[in-house]
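Enquirer: after the sequence you'll find the predicted model.
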Amino acid sequence: MSHFTHMKTSFQNLFYLEKALNRLNIEFKQQQTAAESEELSTTNLVIPQSNGYDIEFAWNGQVYELIVDISFWEQPYPIESFIDKVSKQYAGEVIIGESHKMGFQPVKYQQNVDGSNTVVLERWNQK
């Protein structure tokens, strides 16, 4: 018997979530949810697993929840580490993306040995 777990996340932006998964070399596919009107349809992200019990980031109206059957988890690291890795990468993508909108350019993006990330941004005055 399988028990799907819905894990709360703070991922609100599909674009940055996709960029984070890409940077981590996690393969995923987009899945459109059916809705009565096309305006209400949403895009979820599905991470296929070879056992058929895929991992899904599903939009709940506020954030992308992680939906997974923990008893069929097939990733190379525990689920807590998975969420941590994605969260750190997502945060970096948000910082870079939103800073870019304000005129900043990334100069350096480094993943440190301790698991943290360093982001250096610069912006030149237009005067």
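Expert: That came through, no problem. Numbers count the residues shown, from 1 in each chain.
Enquirer: only C-alpha atoms for contact and neighbour calcs from this point on.
Expert: OK.
Enquirer: what ranges does this structure have for its helices?
Expert: Assigned by DSSP state H, the helices in the chain fall at 14-23, 79-101.
Enquirer: contact partners for the closest residue to residue 112 other than its chain neighbours?
Expert: Excluding its sequence neighbours, the residue lying closest to residue 112 (C-alpha to C-alpha, 6 or more residues apart in numbering) is residue 118, at 7.2 Å. By C-alpha atoms under 8 Å, 6 or more residues apart in numbering, the residues touching residue 118 are 108-112.
Enquirer: now, which of those residues sits nearest residue 76?
Expert: Proximity of these to residue 76 (C-alpha to C-alpha) peaks at residue 111, which lies at 19.0 Å.
Enquirer: between the two ends of stretch 30-43, how far is it?
Expert: With C-alpha to C-alpha, to the nearest Å as the measure, stretch 30-43 spans 6 Å from end to end.
Enquirer: take a look at this one as well, against the first:
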Amino acid sequence: MSHFTHMKTRFQNLFYLEKALNRLNIVHKQEQTIAQNSKSSHINLVIPQSNNYDIEFCWNGQEYELVFDLSFWEQPYPIENFIDRIAQQYAGEVIIGESQKIGFQPIKYQQNSDGSNTLVLERWNNEK
């Protein structure tokens, strides 16, 4: 019997979430769903697992919840580490993307041996 867990996240931007998964080499696919009792649709992200108990990031109207069955977890690290790794990459992607909108460019993105990331941005002042 499956017992799905719904874990709240702070992931609100599909673009940055996908970039974070790509940076971590986590294979995923988009799945469009139509909300019940509504004509609106949204995109969820599905992380396939070989046992067919896939992991999903499902849009709940405010954020992408992580939905999974812990009994069938097949990832190489525990759920807490999994979500922490994605959150760390997501934060980096948000910083880079939002900074570029105001003229900053990333010049260094380094993953350190202690698990932290170093991100260096620069912006030139063209005013005289």
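Expert: Cool, the structure landed. Only a predicted model underlies this, so the values are computations on that prediction, with no experimental measurement involved.
Enquirer: point out the most buried one among the helices of the first structure.
Expert: Ranked by mean neighbour count, the helices of the first structure are led by helix 14-23 with a mean of 17 (mean count of other C-alpha atoms under 10 Å).
Enquirer: still on that earlier bit, quick one, which of the helices of the first structure is nearest to residue 4 of the first structure?
Expert: Taking the helices of the first structure one by one with C-alpha to C-alpha, helix 79-101 is closest: 13.3 Å.
Enquirer: that closest one vs the second structure, average distance?
Expert: For helix 79-101 of the first structure, the mean distance to aligned residues of the second structure following superposition is 0.3 Å (mean C-alpha distance after the TM-score superposition for the first structure).
Enquirer: which elements pack onto that helix?
Expert: helix 14-23, strand 105-111, strand 117-122 (3 or more C-alpha pairs under 8 Å, 6 or more residues apart in numbering; DSSP states H and E).
Enquirer: for residue 86 of the first structure, find the nearest of those.
Expert: The closest of those to residue 86 of the first structure is helix 14-23. By C-alpha to C-alpha, the value is 6.3 Å.
Enquirer: now find how far off-centre the closest one is within its chain.
Expert: Centroid displacement of helix 14-23 of the first structure relative to its chain, using C-alpha atoms, centre = their mean, to the nearest Å, is 5 Å.
Enquirer: between helix 79-101 and that helix, find me the angle.
Expert: Interaxial angle, helix 14-23 of the first structure versus helix 79-101 (axes from the mean of the first three to the mean of the last three C-alpha atoms, to 10 degrees): 120 degrees.
Enquirer: circling back to that earlier point, possible to save the helices of the first structure as TSV with distance to residue 73 of the first structure?
Expert: Below are the helices of the first structure laid out as TSV (distance: least, C-alpha to C-alpha, whole Å):
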stretch	distance to residue 73 of the first structure
helix 14-23	17
helix 79-101	8
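Enquirer: among those, which is nearest residue 70 of the first structure?
Expert: helix 79-101 (8.0 Å).
Enquirer: now the closest one: which residue numbers in the second structure?
Expert: Under TM-score structural alignment, the match for helix 79-101 of the first structure in the second structure covers residues 79-101.
Enquirer: hang on, the earlier thing: output the helices and strands packed on helix 79-101 of the first structure as CSV; include the columns distance to residue 8 of the first structure.
Expert: Output for these, formatted as CSV (distance: least, C-alpha to C-alpha, whole Å):
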stretch, distance to residue 8 of the first structure
helix 14-23, 14
strand 105-111, 25
strand 117-122, 23
